[in-house]
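>>> Quick check, what structure comes out for this input:
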Amino acid sequence: MTLSSIAMDGNATPSVHEAARTSRIGLDWSRAVQFLMDEQQLFRARNPLSEQMATRARGHLLFGVPLHWMNDWGTPFALHVAKAKGAVVTDVDGHELIDFCLGDTGAMFGHCPEPVARALASQGAKGLTTMLATEDAGVVGELLAERFGLPFWQFAMSATDANRYLLRWVRAATGRKKLLVFNGCYHGTIEDVFVDLIDGRPHQRDSLLGQVHDLLEHTVVVEFNDLAGLERALQGGDVACVLAEPVMTNIGMVLPAEGFWDAAQEVIRRHGTLLILDETHTISTGPGGYGREHGIRADAVVMGKPLGGGVPCAAYGMTAELAQRAASAKQKAPPGHSGIGTTLTGNMLALAAMRATLSEVMTPKAYEGMNQQSCRLADGLRQLIAKRRLPWCVTQVGARVEFQFCESPPMSGAEAGEVLDGTLEHIIHLGLLNRGVMITPFHNMLLVCPQTTEAHVNRLLDALDDVVSHLLPESLIAEGS
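The predicted structure is shown next:
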């Protein structure tokens, strides 16, 4: 096999005999398989320029794309984009797609916000990176402190890096080596978090390529919403921190049970462990994230993709106490590289984008409009699911909405993982793309940005209803129409 042939096989189709899964209750799987084949043909016919570009890219790009995740859309070949503005993406074949993916959160506040575009143009004419501070740095620090309630901040190029650097600071500050995460979590590609619970036992994730060190030595994993499990895991007094999203978002949405975070904070602090909240996705809740909105007092917070309006950047903040302990650890360490930060960390371009985003884009007014449309979207999804008599549910965290293949929202990563169905998701996502709508290719997550309109929401709901109608037994279609 040559490198040019290493790409997604868009001709692969699921077997009719794969129907026996709980996620497919109420569906006619033979009709779903035929629908997928028809949609693959339609996609090829609609996107000749994308296919030409995808064929060319396979000559020199591994998997034919800049990042292999770009093949996760369920399409016969990679869709290529010409431009993106607001809530609309235009592909190279001229199709306008209403975008509810929004760069998997990177463009949560719309593609190419005007204040960010202006700031980038202005800063680009004056310099891109110098490894020196600018006025923007101090202003961004002030804006972050005001917004998240934590006084001291540092920057990174991605939330992955921010999590990695913060974990190093916390281990240095506490003298403890272990990390606790929740089963099914996602905090970027920091290696330490790729540990799952399988039948109640921790297991290093098999999909983690090239990992040679045993992650189980320093990573502890428990189920989300499991207070007893959290208590047991922290009893040894050797866990430096709990790294968590306040709402799990990447295995399918898992909401905290009522009172969970109040009780969890007490358990965490009683054992001398620190709490890090990764708000990269849950910034959808409000200007200060889920933690600020719901009174979670974290020792540190991570913010990633949305912070720069689409420009690669991230930031992490900490309490004055943790900052003092971290600074003390650095002062006591031998001279040399700390292993924290990169040459482009805090570059001039990223800081200009962050200042513009925090000052003019991530505003309370923007959230007001986003939440209005996301509530309309969530209600519409529930009505559609009820009309089609599907055993699915809808979860929502601010501007983030998801429909899941189970009757009630899952309460743990294990429960959420059991109802994931990549084949069914690809069928739905491909059908939506062919109808001018795009949602996130990982599970069924949808985001609403400030430019999303009621017409956009209605377009999605109509497209999804049409797709679902092709998956149901023919005898039920007329009843639900």
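>>> From here on, just use CA atoms for contacts and neighbour counts.
Will do.
>>> Ala327: how many residues sit nearby?
By the criterion of other Cα atoms under 10 Å, Ala327 has 15 neighbours.
>>> swap in the one 3 residues further on?
Residues contacting Lys330 under the criterion other Cα under 10 Å number 15.
>>> Run through who's touching the host helix or strand of it.
Counting by DSSP states H and E, the element that carries Lys330 is helix 320-332. Defining contact as Cα atoms under 8 Å, 6 or more residues apart in numbering, one finds that helix 320-332 is touched by Leu150, Pro151, Phe152, Trp169, Val170, Ala172, Ala173, Thr174, Asp299, Ser338.
>>> how about a cut-off of 6 Å?
Trp169, Ala173 (Cα atoms under 6 Å, 6 or more residues apart in numbering).
>>> Following up with a second sequence; could you model it the same way so I can compare the two?
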Amino acid sequence: MKNSPVSHPSRTGIDWPRAQAFLARERASYVARNPQSAELAAQAQQHLLFGVPLHWMSDWGTPFALHVAHASGALVTDVDGHTLVDFCLGDTGAMFGHAPAPVAQALVNQATRGYTTMLATADAAAVGQSLSERFGLPYWQFAMSATDANRYIVRWIRAATGRKKLLVFNGCYHGTIEDVFVDLVNGQPVQRSSLMGQVHDLTKHTVVVEFNDLPALEAALQQGDVACVLAEPVMTNIGMVLPEPGFWSAAQALIRQHGALLVMDETHTISTGPSGYARAHGIQADALVLGKPVGGGVPCAVYGMSASLAARAMRAKQEAPPGHSGIGTTLTGNMLAMAAMRAALTEVMTTSAYAHMLTQAQALASGLHSILQKHRLPWCVTQVGARTEFQFCATPPRNGSEADRVLDGELEHLIHLSLLNRDILITPFHNMMLVCPQTTPAHVAQLLDALDAVLSEITALSLSA
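Okay, the predicted model is just below:
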């Protein structure tokens, strides 16, 4: 049997007709093994938009939504009784495991003592001190999500600097703050076509350049109207894109030279270590955002500021007319979230937890390398601490455009569904995997064995083996 022509660079080494036949069998297997999920999905279709609580939950590539019964540590149990080893971990929201015991106990203790009062608590002061010690920024505020935290810090910086423009990197993701949904298309900034219901022209106040492109960054900053650069220290949501050696050192100098500020969004890159990627690599940010995992999975987020930025922000508020600043919500800083964050920061996000996670992640990355070599697939493996990913290209992409070109939704869904049928859960978009403090060597081996089996079914090499 001859292999079909390669229709996409990602499919080099893949027998696509054979893969499609395999996918049909996997979809049938999913239907057969998940009757309770099918029944619940049918019920949900009657009242939930797209049949799920959040429309993103329909992006898994499954015939219908998988429904979860409970989750603990590194394991998820679905309503049909399958126990899945979870390497998705809520796309970082449960990076320290599902229902970590200290956070669970903190929530139990707070459960009869009030959830929200719009007043300060002792927990809030303790969280602020812990964040300051961990990340090196003295002043902090809270939000309900990283999206809100990014939106708020950008507003504070615009107010503090008097500048209106935001600079982001092509292919970035910072939650659903509207300002960042601008892409480079043939070198020109274009509002992302997938953005629903947006009526204002985002390109008027958002500047976009490629990651790792220092000349483009300098040219944009020279205009003198950029309030801040909002960036992940490593791009993560279009597939991982690592900074080239010396990039952030030079970028920081340019940002300072032209009077802009630097905001590091560490929501995903907190996988690096207890203090995140920026501090581990000597990046001196003016502000930092952290969402998802900081409360052990409870909805909350934080953002911190340097002393100089905090002074400028407070002065801007004091000099502004009275009234709502447009920053914060009634539930921001609620008592339940404060209790969860205090427990997560002091008892869950520990040095020993990271030591275990990094060991397992390294074992996972090494195993992935070996499997890809075995199947002669020209794919690379990228790792940032506890976060590991394989990408459909021989060398890691250096910017968002390169990363976007190697994405292959059909192949990703095939791999994800097939792993799911083998009791392994990874993210439903690109090929990201996280380990948590409860991930064991046996869990890593189970993932590697499952991926090996899947690739054996779809690679051209397997036909001649």
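>>> Can you pull the TM-score for these?
Overlay of the two chains. TM-score (TM-score structural alignment, normalised by the length of the second structure): 0.99; 463 aligned residues with a Cα RMSD of 1.0 Å.
>>> circling back to that earlier point, moving C-terminal of the helix holding Lys330 of the first structure, what's the next helix or strand?
Counting by DSSP H and E, the element after helix 320-332 of the first structure in chain order, helix or strand, is helix 348-356.
>>> Find me the equivalent region of that next one in the second structure.
Per TM-score structural alignment, the counterpart of helix 348-356 of the first structure in the second structure is residues 335-343.
>>> repeat for stretch 72-82 of the first structure
Mapped onto the second structure using TM-score structural alignment, stretch 72-82 of the first structure spans residues 59-69.
>>> Span of that stretch from start to end?
Taking Cα to Cα, to the nearest Å, the first and last residues of stretch 59-69 of the second structure lie 20 Å apart.
>>> roughly how far apart are the residue lying closest to Glu347 of the second structure once chain neighbours are set aside and Met357 of the second structure?
The shortest distance from Glu347 of the second structure to any non-neighbouring residue, by Cα to Cα, 6 or more residues apart in numbering, is to Pro102 (6.4 Å). Distance of Pro102 of the second structure to Met357 of the second structure, given as Cα to Cα: 18 Å.
>>> packing partners for the helix or strand harbouring Val154 of the second structure?
Assigned by DSSP H and E, Val154 of the second structure belongs to helix 146-161. Using 3 or more Cα pairs under 6 Å, 6 or more residues apart in numbering; DSSP states H and E, the elements in contact with helix 146-161 of the second structure are helix 307-319.
>>> Quick check: the helix it packs on compared with the first structure, mean distance?
Mean deviation of helix 307-319 of the second structure from its aligned counterpart in the first structure after superposition (mean Cα distance after the TM-score superposition for the first structure): 0.2 Å.
>>> Could you pull out the buried residues of that helix?
Leu309, Ala310, Arg312, Ala313, Ala316 (16 or more other Cα atoms under 10 Å).
>>> out of the residues you listed, which one sits closest to Ala394 of the second structure?
Distance ranking of these against Ala394 of the second structure, using Cα to Cα, places Leu309 first at 42.0 Å.
>>> which residue lines up with the closest one in the first structure?
Checking TM-score structural alignment: Leu309 of the second structure goes with Leu322.
>>> all helices of the stretch 351-481 of the first structure, in order?
Taking DSSP state H, counting those that start in this stretch to define them, one finds helices in the stretch 351-481 of the first structure at 364-387, 413-418, 422-434, 454-469, 474-480.
>>> what about those helices, which gets the closest to Val401 of the first structure?
The nearest among the helices of the stretch 351-481 of the first structure, by Cα to Cα, is helix 364-387 at 6.4 Å.
>>> Superpose on the second structure and give me the mean offset of the closest one.
Mean for helix 364-387 of the first structure is 0.2 Å (mean Cα distance after the TM-score superposition for the first structure).
>>> Give me the contacts around that helix.
Under Cα under 6 Å, 6+ apart, the answer for helix 364-387 of the first structure is Gly398, Ala399, Val448, Cys449, Pro450, Val457, Gly480.
>>> same thing but at 8 Å, please
Residues contacting helix 364-387 of the first structure (Cα under 8 Å, 6+ apart): 286-287, 391-396, 398-403, 447-450, 452-454, 457, 461, 465, 480.
>>> Drop anything exposed from those.
Buried among the contacts of helix 364-387 of the first structure (16+ other Cα under 10 Å): 286-287, 391-396, 398-403, 447-450, 452-453, 457, 461, 465.
>>> Just the ones of those in strands?
The members of those that map onto strands under DSSP state E are Cys393, Val394, Thr395, Gln396, Arg400, Val401, Glu402, Phe403, Leu447.
>>> Just the element for Val6 of the second structure, please.
Using DSSP H and E, Val6 of the second structure maps to neither a helix nor a strand.
>>> ok, the counterpart of Gln362 of the second structure in the first structure - how many residues close by?
In the first structure, the residue matched to Gln362 of the second structure (TM-score structural alignment) is Cys375. Counted with other Cα under 10 Å, the neighbours of Cys375 of the first structure add up to 18.
>>> Neighbour count: Pro102 and Met357 of the second structure, which is higher?
Legend: neighbour count by other Cα under 10 Å for Pro102 of the second structure and Met357, higher for Met357 (27 against 17).
>>> And the strands in the stretch 51-200 of the second structure, which stretches?
Applying DSSP state E, counting those that start in this stretch to the stretch 51-200 of the second structure gives strands spanning 68-72, 75-78, 83-86, 139-143, 165-169, 182-185, 188-191.
>>> ok so, going back, what residue of the first structure matches up with the residue nearest to Glu347 of the second structure?
Using TM-score structural alignment, Pro102 of the second structure lines up with Pro115 in the first structure.
>>> Isn't its match up against Ala356?
Yes: look at Pro115 of the first structure against Ala356 with Cα atoms under 8 Å: they come within range, at 5.8 Å.
>>> sorry, back to before: closest one of the buried residues of helix 307-319 of the second structure to Leu407 of the second structure?
The shortest approach to Leu407 of the second structure among those belongs to Leu309, at 38.2 Å (Cα to Cα).
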